[in-house]
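**Q** below are the sequence and a predicted model for it; my questions follow.
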Amino acid sequence: MFRGLLPAAIFLLAPAAAAQTLEVPGRTDSPPSPSRCENAIGSEDSCVRVLACVGNDGVYFDGEAIGWDTGTLRGFMSDGHDCIGTWSSGGLGGTGFAQLACDDGTTADVIYYSQDPDTGTVIGRGQDSAGRFIKAWSGLNVLAYLTQDSTPELPCTAGAIPIS
């Protein structure tokens, strides 16, 4: 049902391995940009934006998922920590999974469980190793899905966070 739609922002609900010092390929001083993604649909080079609210204090993840059916996940938290992980689709009932580890030792696990039919955006929930709740979104049109009153924003618990 959701095969190949890159549910990369969706982290497994099982304990993730301890993080080590990580280097995120292509890291710049600003969050990953959809313009860096090739969007080669069906290709191992396919790339989509990944966004997630983490906890209740306004922390968020901004990154990208690379691959098709399985792949890598990379980006960083708004508090400055680099993160890298893996994702896969094709789980029971069309679910997708991902694991993320950040350079501060935080790990995160989320399961993708639904897709918005209009934008193709996948939606997931999970938790990080600090016990913070995660809500995540990913897809080719994720910004369209998250746009309210012409401004894309993450609907986080601490309040909406404008994104671009």
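**A** Everything's here; your move.
**Q** from now on I want contacts and neighbour counts done on CA atoms only, so please keep to that.
**A** Will do.
**Q** ok, residue 130 - contacts?
**A** Counting by Cα atoms under 8 Å, 6 or more residues apart in numbering, residue 130 touches residue 106.
**Q** let me know the secondary structure of it.
**A** Following DSSP: H, G, I helix; E, B strand; the rest coil, the label given to residue 130 is coil.
**Q** how far away is the nearest residue to residue 140 once chain neighbours are set aside from residue 73?
**A** For residue 140, ignoring the flanking residues on the chain, the nearest one in space by Cα to Cα, 6 or more residues apart in numbering is residue 48 at 5.5 Å. Per Cα to Cα, to the nearest Å, residue 48 is found 10 Å from residue 73.
**Q** put this beside the first:
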Amino acid sequence: MLRDAFLGVSILFLSQAAMANETLNLDGLSPKTNPKASLPVCENVPYDKANCVRALACIGTDGVYFDGQAHGWDTGIVIGFLDDGTACNGEWVAGGPQTPGRASLICENGMEANVLYHTLNNETGTVIGSGLDNQGREITAWSGEKVLQFLTGPDDNTPVLPCGPAPIPIS
């Protein structure tokens, strides 16, 4: 009898320990992992193929945005994520004095986008572009070493993306 009681207590203890190691995930209440954490370290290295700068874009006017990186010099790749965590990648090529730069992006959810970079903010080194996605939504894009400085207003220290009815704080 004592052996059975000991066995019952042991089973109860082991099952509680096993349950303590399980993670309970509830839709809408569980912490999300930040997909940006999987991106490589991004460092501005001018005139070098190892160059990397932040790339951001608003897609439409409903708060959808892209947050990622542009790698390379004169030509390269774009990698990152939409605001819902959808992975995207693409290519870019710099323009010249009379020609715009171009970027294309394809996302895992089927979204495709093309952007022409046509403006340079010399103070921050930020290029600004516009384009369309395959759903007809307008895109505004920014890329550069100090893109967050460019997207920070004069009255606030928080950079924001103007992607919808309310500005979206970014860091």
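**A** Here it is on my side, so go on. Bear in mind the structure is a predicted one, so any value in this text is a computation, not a measurement.
**Q** hmm, back to that, shared neighbours of residue 48 and residue 73 of structure 1, which are they?
**A** With Cα under 8 Å, 6+ apart, residue 48 of structure 1 and residue 73 have common neighbours 64, 65, 66.
**Q** trace the residue nearest to residue 140 of structure 1 over to structure 2, please.
**A** Counting by TM-score structural alignment, residue 48 of structure 1 corresponds to residue 53 in structure 2.
**Q** give me the number of residues near that match?
**A** Each residue near residue 53 of structure 2 was counted by other Cα atoms under 10 Å, and the total is 21.
**Q** what about the one helix or strand it maps to, how far off from structure 1?
**A** Here residue 53 of structure 2, judged by DSSP states H and E, is contained in strand 52-59. Once superposed with structure 1, the aligned residues differ from strand 52-59 of structure 2 by a mean of 0.4 Å; criterion: mean Cα distance after the TM-score superposition for structure 1.
**Q** which helices and strands does that strand pack with?
**A** strand 64-73, strand 138-144 (3 or more Cα pairs under 8 Å, 6 or more residues apart in numbering; DSSP states H and E).
**Q** who wins for proximity to residue 6 of structure 2 among those strands?
**A** strand 64-73 (56.8 Å; Cα to Cα).
**Q** next helix or strand past that closest one?
**A** Immediately after strand 64-73 of structure 2, counting by DSSP H and E, sits strand 75-82.
**Q** contact partners of that following strand?
**A** By Cα under 8 Å, 6+ apart, the residues outside strand 75-82 of structure 2 that reach it are 35-36, 39, 49, 55, 64-71, 87-94, 105.
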